[in-house]
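Q: got a structure for you, letters missing:
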């Protein structure tokens, strides 16, 4: 389970290709993102560990049992297709992004290993889906046994919906490539059009709000994709900055 500090670090380092238009990590928009993710994480924490029934053994004063975990969707797929965590050691890792259409998490981690950890990548790397509430992709040194060792399942690739979402992100980026200010109504219209185009039924867009509701500014941008909740969150953008679509490869 990610701690709050780990969650902050994850969100603030997630994009491997940041640009000047990215939301300021200390801005009100970033605070709203963190608040919403924490709220969803608390709601989902009960899914992390489940008790698996086994044949009972007669013992004095107790009952035998064992534990199992739920990793990702339970079928080898992540709940967050924005990118893997490359685990260099027990105390060092690197969160990066990738395009699930064209990239492979093992290849992505292998390419950054030397620069990130100061040593060549191990001969064998394995991508797993962990049993955190986020159901994230973790790339470990070693073989497939590393997955079970970390209460995870082998990663089996993106779902059809995650591939559709990747195409959606690319289309949004291309649609606004030459723009530096897009209004909320126009942004929502484009999102609705592209969600239908890519068959992302059930998805919708919303404006990030805290308990104190704030009016929408003149310019909008996507600040966060919540895959489990099928929600695209919009926040204010600065006029003059290029439109930024988070967690996509250029």
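A: Thanks, I have it. Source: prediction; values computed, not measured.

Q: drop to CA atoms for contacts and neighbour counts, all remaining ones
A: OK.

Q: other SSEs contacting the strand or helix carrying residue 167?
A: Assessed by DSSP states H and E, residue 167 sits inside helix 160-175. On a contact count with 3 or more Cα pairs under 8 Å, 6 or more residues apart in numbering; DSSP states H and E, helix 160-175 meets helix 184-197.

Q: Tell me which residues are up against the helix it packs on.
A: With Cα atoms under 8 Å, 6 or more residues apart in numbering as the test, helix 184-197 has contacts from 168, 171-172, 201, 203-205, 216-221.

Q: let's bring in a second one:
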């Protein structure tokens, strides 16, 4: 598995845009890409979870109803609807797969808590939207006050668009079930059809490629979903291997 430094270097050599300029590595878009790449790399390393150090963030000078941060869209919604972290005891936290259309983040973490952390789940768990660039959902032990303590906002559930996107994800997987090579034109055609089916207005697909502007390969797969930019980025897929759905 790549280290964070290696992933940083990979990101800075990459350009997800179709134009001629390289994405600013310090931009919000670059930060979301890097966060998604890190999460996917870690999920590939361990199928169920990844343990990572927990960093506690203190909030200074904040009063009730006044925040010194922006979490997600600022309205209790995440910017990465499948990003879920169960924040555990001192030894670390766990990144798990999450479907906002069919799963509840607190219930999901509670069900796997014993397996992930080796102890029963706390009586109280609370889902919050963190203030990272990707704006993921984090579940903390304790009540709603845990959100403010971690520079986060209470999670109010998925948006209507995020529910539509979850159905799109399910459909695109079913559309290409058991396929090991799908050409870019065929993939793009299916994306357009399913975006229209699920009323995802304003969404489009693009080709994720390096700054050297390498040509498209023989097979494509979805690299990641950039929800704030409403873009589905396609990347090269190795023929003959199962498609790795994000």
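A: Structure's in. What do you need? What you see is a predicted model, and the numbers here were worked out from it, not measured in a lab.

Q: TM-score of the superposition?
A: Once superposed, the chains reach a TM-score of 0.75 (TM-score structural alignment, normalised by the length of the second structure), with 207 aligned residues with a Cα RMSD of 3.2 Å.

Q: check contacts around the aligned partner of residue 151 of the second structure in the first structure.
A: Under the alignment (TM-score structural alignment), residue 151 of the second structure pairs with residue 151 of the first structure. Counting by Cα under 8 Å, 6+ apart, residue 151 of the first structure touches 69, 71, 130, 131.

Q: thinking again about what came up before, run the chain-centre distance for the helix holding residue 167 of the first structure.
A: Centre-to-centre, helix 160-175 of the first structure and its host chain are 15 Å apart (Cα atoms, centre = their mean, to the nearest Å).

Q: cool, stretch 62-74 of the first structure as well?
A: With Cα atoms, centre = their mean, you get 24 Å for stretch 62-74 of the first structure.

Q: residues of it that come out buried?
A: For stretch 62-74 of the first structure, the neighbour count (16 or more other Cα atoms under 10 Å) marks 69, 70, 71, 72 as buried.

Q: any idea how far residue 239 of the first structure is from the second one?
A: Distance, residue 70 of the first structure to residue 239 of the first structure, using Cα to Cα, to the nearest Å: 44 Å.

Q: next one: the last one
A: Per Cα to Cα, residue 72 of the first structure is found 38 Å from residue 239 of the first structure.

Q: One more: the first one?
A: Between residue 69 of the first structure and residue 239 of the first structure the computed distance is 46 Å (Cα to Cα).

Q: got the contact list for residue 105 of the second structure?
A: Counting by Cα under 8 Å, 6+ apart, residue 105 of the second structure touches 84, 98, 127, 137, 139.

Q: Over to residue 123 of the first structure?
A: With contacts defined as Cα under 8 Å, 6+ apart, residue 123 of the first structure is in contact with residue 142.

Q: Check whether it sits in a helix, strand or coil.
A: coil (DSSP: H, G, I helix; E, B strand; the rest coil).

Q: Could you find the counterpart of it in the second structure?
A: Aligned by TM-score structural alignment, residue 123 of the first structure pairs with residue 123 of the second structure.

Q: centre of the chain versus stretch 195-209 of the first structure, how much separation?
A: Between the centre of stretch 195-209 of the first structure and the centre of its chain there are 16 Å (Cα atoms, centre = their mean).

Q: what about that stretch, start to end distance?
A: End-to-end span of stretch 195-209 of the first structure (Cα to Cα): 22 Å.
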